[in-house]
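*Asks:* one predicted model, sequence on top.
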Amino acid sequence: MGTFSTACYAQHPAALAFAREIDAQESWTDGWAERWIRQAQRHPQVIRLMTPAPAGTPRNWNVYRDRFIEPRRLQAGLRFWREHEATLRRAEQEFGVPAWLIVGIIGVETLYGQHTGTFRALDALATLAFDFPAEHPRAEQRSAFFRSELQALLRLSREQGVPPTAWLGSYAGAMGLPQFMPSNWMRYGVDYDGDGHIDLLNSPADAIGSVARYLQAFGWQSGMPTHYPVEFDLDRLALDALLAPSILPTFDAQTMASKGVRLPSHGREHAGPLALVELENGDPARGGAPRTYVAGTQNFYVITRYNQSSYYAMAVIELGQAVEALWRQR
């Protein structure tokens, strides 16, 4: 996947071929896709931000956590909860998704709408569709994903009567308070304020309902914990085997115990599959702390369908529950 030299996609053969393919698929006889893809700009910063860190670079859960579980975000979350309490409760009752989780996601994603992104979504998606960094281990698959999202943005724009150049979002093309990708906006977006259209940019109610619907659709189970603390029985610990499935829940509580992972008493009664989740805390050889481990449930895995990162899921959980604790103290 070589990088095309021009700063825009007006003369990019693969981009123009894809645009014409979209027009044919969507029966857009006016050349809508080609017209707008010709206006997309290649964005070098998007490529830099999407380029993965060198292999072996340690992550640090404690540092990551501190970016989100901090006074400014906690107070903003408390204000958001107070202002939208009725809507949060309605979403919790309708979709079975707890208010604290909705609050946690919107807080981590955009600080309750304060940081929704400044990249033109058209540029970000076109750049990642046609110039995705080749260093990424799944470059081809990710490029295909962003081509599909570019098509979804064009469809969303046409349906809403908004020029594709008008949408602003993250460097990955996610938009609005909940940072939905265009396809998710169309698939899971909810008109939760009843004004006749789905507005995830300006309507907190629509964002709340849409996040709840998304999590419900991916299998959120009301009343199930997201994770359990663990202790290791070092004599029996089969760490490599437990970590092999990554965050996919694979083992029941009894199997985890046989492989050296002890759960609290209520965790031992958990009926569904579990995953051993590992969070690095920097490089131990350079003063980093020991790694953090928890047993993630199916609900933990559902949160990672929003962002496929265990660090993200834990930040969402801890922020949402910390805001809930403040709200209960009011």
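*Replies:* Right, received. Where do you want to start?
*Asks:* can we go C-alpha only for contacts and neighbour counts from here?
*Replies:* OK.
*Asks:* ok, residue 66 to residue 227 distance?
*Replies:* Between residue 66 and residue 227 the computed distance is 20 Å (C-alpha to C-alpha, to the nearest Å).
*Asks:* what lies in contact with stretch 57-73?
*Replies:* Outside stretch 57-73, the residues that touch it by C-alpha atoms under 8 Å, 6 or more residues apart in numbering are 107-108, 111, 279-283, 292, 311, 315, 318-319, 322.
*Asks:* the more surrounded of residue 66 and residue 227?
*Replies:* Each of residue 66 and residue 227 has its neighbours counted (other C-alpha atoms under 10 Å); residue 227 has more, 21 against 11.
*Asks:* let me know the distance separating the more buried one from residue 266.
*Replies:* Distance from residue 227 to residue 266, counting by C-alpha to C-alpha: 11 Å.
*Asks:* with residue 96 instead?
*Replies:* 22 Å.
*Asks:* out of the two, which sits in the more crowded spot?
*Replies:* Per other C-alpha under 10 Å, whichever of residue 96 and residue 266 has more neighbours is residue 96, with 18 against 8.
*Asks:* what's the first helix or strand after the longest helix anywhere in the chain?
*Replies:* The longest helix of the chain (DSSP state H) is helix 139-160. Scanning forward in sequence from helix 139-160 by DSSP states H and E, the next helix or strand is strand 168-169.
*Asks:* C-terminal to that next one, what's the next element?
*Replies:* helix 182-188.
*Asks:* pull the contacting residues for the closest residue to residue 222 other than its chain neighbours.
*Replies:* Nearest residue to residue 222, sequence neighbours excluded (C-alpha to C-alpha, 6 or more residues apart in numbering): residue 96, at 5.4 Å. Listed by C-alpha under 8 Å, 6+ apart, the contact set of residue 96 reads 212, 216, 220, 221, 222.
*Asks:* put this next to the previous one:
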Amino acid sequence: MTRRIAPQRARRALIAFALAAAAGATALPGPAAAQAQYRSCLSELRDQASRNNVSAATFDRALAGVEPDMSLLELLDRQPEFRTAIWDYIGGLVDEERVEDGRRAMAQYPNALAVAEERWGVDRHVIAAIWGVESNYGRNMGKRPLLQSLSTLACFGRRQSFFRGELFATLQILERGEIPVEQLTGSWAGAFGQTQFIPSTYQRIAVDFDGDGRRDIVGSTVDALGSTANYLARSNWQAGEPWGYEVRLPAGFSESRTGRRNKRALSDFASMGVTRIDGSRLTGPSQAAILAPSGTNGPAWIVFRNFDAIYSYNQAESYALAIALLSDRLAGRPGIQTPWPTNDPPLSREERREVQVQLLRRGYAIGEVDGIIGSKTREAIQDMQRRMGQEPTGRAGKLFLDALRAGG
């Protein structure tokens, strides 16, 4: 799969660091000790190179001059899929801007998407949605050098075994000359390319869809789209079946009946009083599950096995739901019909950029206006919230934006 986050699943990672820090212990070595540990680790890895189909020459050439990036260790347990309120997460990924950009992007590659859909049986709108969420349709593939990120995580932290495998997979890519080292940049956890494959997934799944003799998911959009379709097909995507759709839950519907793994016969949900959002009867594959990520008073969806195929790409229900909802919008279907259960609605990326502009005008040094609420923006929001008498959550919601617009 892909991922911007580690392997398709680098979920937890160094909570040991968080726990140690909370206990007042020294969780990370100082600069000198870190350098010594890193060099010792690289020496150990070099000894293992030949057993992992990497020559010593390739290892030395690729890692010459590479220094560890210790800031990565703080990112291991901070994936937004698991920490962000669902309405904020969806709001930032499925907004009008991404929908319109996606329709224009799809119009540039109609043949590639049509052939991919025919060859692998995967809905072209789902392929495009992954492309849109993972790299904003090829615009933002990540700037971190994979060799630095993966060598750091291979030598420090809790998931060293996993990241060592990804480091050797990256070196194998270089050994075969498939992608030049300067193009091997991406996420902090090693995902790269227009649809963000981790190196081992690239090796297993990537395809030469444009027929030029190279599997280039960085420079070739066609290869990236075909590789993504191949990934979903291998994840048991069922041609012609829906991923799911929004439903209306009856009063008193128990949350214990929700969850992607809590599958039942479609007829069981129908007998409980679950209907489509318009009140019509349920249709679709025989086995289904109900997702209600904000509780049974918020939006809910019935999902089928194609949702599980999307989920496999990044193993977070919120991520899979964002992909599914964006694919619906790209296909011309309506967005979410049921309001989120909050009095402080989420912001689109355009509105988040407006928040950042307002903060810059007030003298906060938050960096680039990009619509991404990073640590500097959150700290500035917290400070402004204190000044305005709001709870200092650091969250950019509608109430905060309205207060800024009012001159707060």
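*Replies:* Received the coordinates, thanks. Model, not experiment: these values are computed from the prediction.
*Asks:* work out the TM-score between the chains.
*Replies:* Scored against TM-score structural alignment, normalised by the length of structure 1, the superposed chains reach a TM-score of 0.80; 302 aligned residues with a C-alpha RMSD of 3.0 Å.
*Asks:* with neighbour count added, can I get the contacts of stretch 57-73 of structure 1 in JSON lines?
*Replies:* As requested, those are exported to JSON lines (neighbours: other C-alpha atoms under 10 Å):
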{"residue": "107", "neighbour count": "28"}
{"residue": "108", "neighbour count": "22"}
{"residue": "111", "neighbour count": "22"}
{"residue": "279", "neighbour count": "19"}
{"residue": "280", "neighbour count": "18"}
{"residue": "281", "neighbour count": "19"}
{"residue": "282", "neighbour count": "19"}
{"residue": "283", "neighbour count": "16"}
{"residue": "292", "neighbour count": "15"}
{"residue": "311", "neighbour count": "20"}
{"residue": "315", "neighbour count": "23"}
{"residue": "318", "neighbour count": "18"}
{"residue": "319", "neighbour count": "26"}
{"residue": "322", "neighbour count": "19"}
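*Asks:* narrow those to those in helices?
*Replies:* 107, 108, 311, 315, 318, 319, 322.
*Asks:* just give me the match in structure 2 for the last one.
*Replies:* This means residue 322 of structure 1. Matched by TM-score structural alignment, residue 322 of structure 1 corresponds to residue 329 in structure 2.
*Asks:* wait, its match sits on residue 99?
*Replies:* Yes - contact criterion C-alpha atoms under 8 Å: residue 329 of structure 2 and residue 99 qualify, at 6.5 Å.
*Asks:* can you give me the strands for structure 1?
*Replies:* All strands of structure 1, identified by DSSP state E, fall at 119-120, 168-169, 227-229, 231-232, 261-262, 275-279, 292-296.
*Asks:* tabulate those strands (CSV), appending distance to residue 302 of structure 1.
*Replies:* Listed next are the strands of structure 1 as CSV, based on distance: least, C-alpha to C-alpha, whole Å:
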stretch, distance to residue 302 of structure 1
strand 119-120, 28
strand 168-169, 23
strand 227-229, 12
strand 231-232, 24
strand 261-262, 22
strand 275-279, 12
strand 292-296, 10
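*Asks:* mind checking which of those is nearest residue 31 of structure 1?
*Replies:* For the strands of structure 1, the distance to residue 31 of structure 1 is smallest for strand 119-120, at 20.9 Å, taking C-alpha to C-alpha.
*Asks:* now flag whichever of the contacts of residue 96 of structure 1 is closest to residue 301 of structure 1.
*Replies:* For the contacts of residue 96 of structure 1, the nearest to residue 301 of structure 1 is residue 220 (9.1 Å; C-alpha to C-alpha).
*Asks:* give me the neighbour count for the closest one.
*Replies:* For residue 220 of structure 1, the neighbour count with other C-alpha under 10 Å is 23.
*Asks:* from residue 187 of structure 1, how far off is it?
*Replies:* Residue 220 of structure 1 sits 17 Å away from residue 187 of structure 1, taking C-alpha to C-alpha as the criterion.
*Asks:* same check on residue 295 of structure 1?
*Replies:* 31 Å.
*Asks:* which residue ranges form the helices in the stretch 1-150 of structure 2?
*Replies:* With helices called from DSSP state H, counting those that start in this stretch, the stretch 1-150 of structure 2 shows them at 15-22, 31-48, 56-63, 80-83, 86-93, 96-108, 110-120, 124-135, 146-155.
*Asks:* centre of the chain to the second one, how far?
*Replies:* Going by C-alpha atoms, centre = their mean, to the nearest Å, the spacing between the C-alpha centre of helix 31-48 of structure 2 and its chain's C-alpha centre is 30 Å.
*Asks:* from the contact counts, what lies against that helix?
*Replies:* helix 146-155 (3 or more C-alpha pairs under 8 Å, 6 or more residues apart in numbering; DSSP states H and E).
*Asks:* what span of structure 1 lines up against the helix it packs on?
*Replies:* Per TM-score structural alignment, the counterpart of helix 146-155 of structure 2 in structure 1 is residues 121-130.
*Asks:* mean shift between the matching stretch and structure 2?
*Replies:* Taken over the aligned residues, the distance from stretch 121-130 of structure 1 to structure 2 averages 1.8 Å (mean C-alpha distance after the TM-score superposition for structure 1).
*Asks:* ok, residues contacting that stretch?
*Replies:* Applying C-alpha under 8 Å, 6+ apart, the set of residues contacting stretch 121-130 of structure 1 is 1, 3, 14-15, 37, 40-43, 46-47, 142-147, 149-150, 153, 164-165, 167-175.
*Asks:* hmm, back to that, out of the contacts of residue 96 of structure 1, who's the most crowded?
*Replies:* residue 212 (26 neighbours).
*Asks:* which position in structure 2 pairs with that residue?
*Replies:* When structure 2 is aligned by TM-score structural alignment, residue 212 of structure 1 is paired with residue 229.
*Asks:* surely that match meets residue 115?
*Replies:* No - counting by C-alpha under 8 Å, residue 229 of structure 2 does not reach residue 115; the two are 10.2 Å apart.
*Asks:* for residue 48 of structure 2, see how far away the match of residue 322 of structure 1 is.
*Replies:* 48 Å.
*Asks:* do residue 179 of structure 2 as well
*Replies:* The gap separating residue 179 of structure 2 from residue 48 of structure 2 is 23 Å, by C-alpha to C-alpha.
*Asks:* quick one, which of those two is more surrounded?
*Replies:* Set residue 179 of structure 2 next to residue 48 and count neighbours by other C-alpha under 10 Å: residue 179 wins out with 18 against 15.
*Asks:* report back the residue of structure 1 that's furthest from centre.
*Replies:* Using C-alpha atoms, centre = their mean, the residue of structure 1 lying farthest from its centre is residue 235. It sits 37.3 Å away.
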